[in-house]
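Colleague: Got a sequence here, can you model it:
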Amino acid sequence: MTVELTGSPAAPAADGDASARRLAYVTVCVPAAGFAAALLYSFVYGFTLVDGVLLGGMYLLTAIGVEGGLHRFFSHRAFAARPVVTALWGVAGSMAAQGPIVFWVATHRIHHAFTDTDRDPHSPRPIGTGRLARVRGLWHGHVGWLFTVRRANWSRHVPDLLADRTVMKINELYFVWVLLGLAVPAALGGLLTWSLGGAVGGLLWGGLARIFLLDQVTWGVNSIGHTLGNRPYRTRDNSRNVAPMAPLSVGGAWHNNHHARPSLAHNRHTFWQLDITGTFIGLLDRAGLVSDVRYPKHAGRRGRGR
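Modeller: Alright, predicted model coming up:
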């Protein structure tokens, strides 16, 4: 399955597709290798408290950057923010190494426009026929789509971002933020332990392994969140709430809730649903750092997605 990011029938230049595939291999393979290296390093030298703190802290920072920044803020405009706060959202999301803001948002907006159809970039619908069709679909929805999606003519999907100088500057410096996301835990690991081993552990666990683990959770919302789980809302797609994933996805796994009411800043539609990102946005609202936050008003309603 090959999906055009534009939703247009026009194919991009071959060299552009080749470049995109190379970037996809780097995006997928380097964190995976880093995770394996982190496991091996800890097997030999041990897993320290500093390693765990850096992994947890950097994971929380970048997970909220993805779910609150790239997703709810940039993709859905669920709240407003001034340039400094906008930049911080963009940097935190970019440090997750899931792609520049423009690419991430354009892909996600197409996903909502064509959810679970042939034009959805990462639908886990069965591919082909036979027993392996579902497995192939899950693989595509989880990570395979990165190697087939055609990244061209993003402007039609993100005109608001292209008109925002702050966003475009953050977007241009994407690889700087990725490297910063690796450098910060490495530096903190070295300083907190005053050792080279601490810096290596910080780089591996707070940097590469953290990217790998967050990737699996984010991509899992795409694949598992359209395959398994409950559907309290009768949306036009196959989106589902996956409660066990809610803590790790900082609220993103309430996916059926989100597809039913995508413009909201909160995915928690009942009191017991954990939505760390929504709570964080609410705290920022109380502090006056964000505004025009779209809160759920009728959490008990059931309806079609929009």
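Colleague: make it CA atoms for all contacts and neighbour counts henceforth
Modeller: Fine.
Colleague: list the contacts for residue 220?
Modeller: residue 142 (C-alpha atoms under 8 Å, 6 or more residues apart in numbering).
Colleague: so how far is residue 91 from it?
Modeller: 23 Å (C-alpha to C-alpha, to the nearest Å).
Colleague: With residue 226 instead?
Modeller: Distance, residue 226 to residue 91, using C-alpha to C-alpha: 28 Å.
Colleague: the more surrounded of these two?
Modeller: residue 91 (28 against 25; other C-alpha atoms under 10 Å).
Colleague: correct me, but residue 217 touches residue 251?
Modeller: No - counting by C-alpha atoms under 8 Å, residue 217 stays clear of residue 251, with 11.1 Å between them.
Colleague: Compare the two (neighbour count), which wins?
Modeller: Shown here are residue 217 and residue 251; by other C-alpha under 10 Å, residue 251 has more neighbours (27 against 21).
Colleague: ok, residue 159 - how many residues close by?
Modeller: Residue 159: 12 surrounding residues under other C-alpha under 10 Å.
Colleague: With the one 5 residues further on instead?
Modeller: Look at residue 164: counted by other C-alpha under 10 Å, it has 11 neighbours.
Colleague: residues near residue 167, how many?
Modeller: Applying other C-alpha under 10 Å, we find 21 residues neighbouring residue 167.
Colleague: Also this sequence, please, to line up against the first:
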Amino acid sequence: MTTASPIPPAPPSEKAEQPRRSGIRDGDLDPELRGRGERITVFGYVLIPLLALAAAVPFAWGWALTWTDIIIGAVFYVIGGLGITVGFHRYFTHGSFKADRPLRIALAVAGTMAFEGSVIKWVADHRRHHKYADHEGDPHSPWRFGDDWRSVAKGLYYAHMGWLYLDDRKTSLRRFAPDLLKDPDIARIDRLAGPIFMFSMFAPAAIGGLVTMSWWGALTAFFWAGLVRLALQQHVTWSVNSICHTIGEENFEVRDRSRNVWWLAVPSFGESWHNLHHADPTCARHGVLKGQIDISARVIWIFEKLGWATKVRWPDAERLNAKMVGPA
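Modeller: Presented below is the predicted three-dimensional model:
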């Protein structure tokens, strides 16, 4: 059985390279003022588009948006979201558990349906992120330009989505994901990413058309359960890159700026408990403190009970206490 492995060691020429902070200047501003400015920038960046989308819902309800669209969109959102969080992230990137072959294939397909890139590319980028987190070499740190509000605004865009086409250092798949390149099942799914993307986008339209027996039902399902659902899913995932490295609580000691953002916990299926994740990357549960909802961890627990997942790396109390810096 093929499973995810840790990031392989760098070649000798790259090992000598010491990560450096990129554009991070902690003493430039008063901490209180800096924190307030960062929060204002983040909330403006995130809430304005979400409010615009929410405002469109009552106008569209009943003629361009129906319960059929919402249900189809929710089902596809859950499949793609858990494919990313449980599959691409906790399993393939960090090896938080071992999966049998059917589950491994299902997780790779489900994650690809989220339209966030092929499985091998996604995993390689994320392993690179952890190697250089918020230092030079991190593909999507929001701090690469500095920490005044203008630099944070620019960095948020870059970390959120700009890095996808502006990053001038492409991630080496052979260096960061050699295990997946050698896995025939995963390599095949990686090559089929295009057809899987198309299925994820257009299957809701087909389902909506069949349920309503109308072209209009197909069109509204394509818009809400296809396009809007994919856009929402992508932005929630990208928010972990940008927002969860900008604001939030720090409960565990880390070498970067990863933080916990509670209001993203449910839509991200627990990924926004990001501070613990960077403190203990292979842990299968990210929301380890009281009241921290982690849907992905519960799904992994179900897989374990069904016998589909084994050797799950659950939190170790002694290790967590050693890393804790904030109140539980």
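Colleague: TM-score, when you put one on top of the other?
Modeller: Here the superposed chains carry a TM-score of 0.83, computed using TM-score structural alignment, normalised by the length of structure 1; 274 aligned residues with a C-alpha RMSD of 2.5 Å.
Colleague: Tell me which stretches of the stretch 101-250 of structure 1 form helices.
Modeller: In the stretch 101-250 of structure 1, the helices defined using DSSP state H, counting those that start in this stretch lie at 101-113, 133-142, 159-162, 165-172, 174-193, 196-201, 210-223.
Colleague: Following superposition onto structure 2, what is the mean distance for the fifth one?
Modeller: Superposed on structure 2, helix 174-193 of structure 1 shows a mean distance of 1.3 Å to its aligned residues (mean C-alpha distance after the TM-score superposition for structure 1).
Colleague: go on, the second one?
Modeller: After superposition onto structure 2, the mean distance of helix 133-142 of structure 1 to its aligned counterpart is 1.0 Å, using mean C-alpha distance after the TM-score superposition for structure 1.
Colleague: Then the last one?
Modeller: Taking mean C-alpha distance after the TM-score superposition for structure 1, the mean distance separating helix 210-223 of structure 1 from the aligned residues in structure 2 is 0.7 Å.
Colleague: so where in structure 2 does that helix end up aligned?
Modeller: Here helix 210-223 of structure 1 aligns to structure 2 at residues 229-242, judged by TM-score structural alignment.
Colleague: Where does stretch 64-79 of structure 2 end up in structure 1?
Modeller: By TM-score structural alignment, stretch 64-79 of structure 2 lines up with residues 46-61 in structure 1.
Colleague: quick one on the thing from earlier: reformat the helices of the stretch 101-250 of structure 1 as JSON lines; add distance to residue 150 of structure 1.
Modeller: Compiled in JSON lines, the helices of the stretch 101-250 of structure 1 are given as follows (distance: least, C-alpha to C-alpha, whole Å):
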{"stretch": "helix 101-113", "distance to residue 150 of structure 1": "10"}
{"stretch": "helix 133-142", "distance to residue 150 of structure 1": "14"}
{"stretch": "helix 159-162", "distance to residue 150 of structure 1": "19"}
{"stretch": "helix 165-172", "distance to residue 150 of structure 1": "19"}
{"stretch": "helix 174-193", "distance to residue 150 of structure 1": "19"}
{"stretch": "helix 196-201", "distance to residue 150 of structure 1": "36"}
{"stretch": "helix 210-223", "distance to residue 150 of structure 1": "18"}
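Colleague: Identify whichever of the ones you listed lies nearest to residue 264 of structure 1.
Modeller: Closest approach to residue 264 of structure 1 among those (C-alpha to C-alpha): helix 101-113, 14.1 Å.
Colleague: got a list of what the residue nearest the centre of structure 2 touches?
Modeller: Most central in structure 2 under C-alpha atoms, centre = their mean is residue 237, positioned 3.8 Å from the mean C-alpha point. By C-alpha under 8 Å, 6+ apart, the contact list for residue 237 of structure 2 reads residue 268.
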